[in-house]
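A.B. asks: prediction below, plus the sequence it came from.
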Amino acid sequence: MTTTAGRHVRLFRNGRNQAIRIPRELELPGNEAIIRREGANLIIEPLKAVPLRDLLTQWAPLDDAFPDIDDSPPEPVDL
């Protein structure tokens, strides 16, 4: 884990939310993050993306058979 020296930033209001502008050298990857409070500190961590393959292996296989579909596809139309 790398640590950097603290940096003075200003807080501002964005509608009803309090916000902070994150300096470029401290930017997080991606578009989402997790924020939590530990005592008087706020911890902001990038949201770790789960690869689709890993997500699919967590799901239980479906035991249900797909129903038969009585509706046949439409006939082609010459335009």
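C.D. replies: Thanks, I have it.

A.B. asks: from now on I want contacts and neighbour counts done on CA atoms only, so please keep to that.
C.D. replies: Noted.

A.B. asks: so residue 34 sits against residue 42, correct?
C.D. replies: No - here residue 34 lies out of contact with residue 42, judged by C-alpha atoms under 8 Å, at a distance of 10.3 Å.

A.B. asks: for these two, list the residues in contact with both.
C.D. replies: Overlap of the contact sets of residue 34 and residue 42 (by C-alpha atoms under 8 Å, 6 or more residues apart in numbering) is empty.

A.B. asks: ok, how many other residues are close to the residue lying closest to residue 46 once chain neighbours are set aside?
C.D. replies: Closest residue to residue 46 apart from its sequence neighbours, by C-alpha to C-alpha, 6 or more residues apart in numbering: residue 33 at 4.3 Å. Residues within reach of residue 33, counting by other C-alpha atoms under 10 Å, total 12.

A.B. asks: what about versus this one:
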Amino acid sequence: MEIAFRTHITYLIAHKYGTLGYRNKENFLDETWHSEFINELEKTFTIRRKVNYSLSTIIKITRGSSRFGLR
């Protein structure tokens, strides 16, 4: 449910205010809420970058290892 809600909100913002509309505090009723929203978004981006980096590192290390069934 949470993913569907976030997807819907993202869709609405992008179509009404453009691709980077979420960055403009003028598009939000409450500047404090916008600031908190951006902070949470940055935390999520940071976590995903770390996870993606970790997964790509694991794949590189294990590439060619029959133990993991990779080629």
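C.D. replies: Good, I have the coordinates. All values reported here derive from a predicted model rather than from experimental measurement.

A.B. asks: and the TM-score between these chains?
C.D. replies: After superposition, the two chains reach a TM-score (TM-score structural alignment, normalised by the length of structure 2) of 0.24; 29 aligned residues with a C-alpha RMSD of 3.2 Å.

A.B. asks: now for the helix or strand hosting residue 54 of structure 1, which elements pack on it?
C.D. replies: Using DSSP states H and E, residue 54 of structure 1 sits in helix 52-58. For helix 52-58 of structure 1, there is no helix or strand it packs on, judged by 3 or more C-alpha pairs under 8 Å, 6 or more residues apart in numbering; DSSP states H and E.

A.B. asks: which parts of structure 2 are helices?
C.D. replies: Per DSSP state H, structure 2 carries helices over the ranges 2-17, 31-62.

A.B. asks: what helices or strands is the last one leaning on?
C.D. replies: The helices and strands touching helix 31-62 of structure 2, judged by 3+ C-alpha pairs under 8 Å, 6+ apart, number zero.

A.B. asks: ok, now the shortest one?
C.D. replies: Applying 3+ C-alpha pairs under 8 Å, 6+ apart, one finds that helix 2-17 of structure 2 contacts no other helix or strand.

A.B. asks: hmm, back to that, make JSON lines from the helices of structure 2 and add mean neighbour count to it.
C.D. replies: Converted to JSON lines, these look like this (neighbours: other C-alpha atoms under 10 Å):
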{"stretch": "helix 2-17", "mean neighbour count": "11"}
{"stretch": "helix 31-62", "mean neighbour count": "12"}
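
A.B. asks: hang on, residue 20 of structure 1 packs against residue 11?
C.D. replies: Yes - Residue 20 of structure 1 is within contact range of residue 11, at 4.9 Å (criterion: C-alpha under 8 Å).
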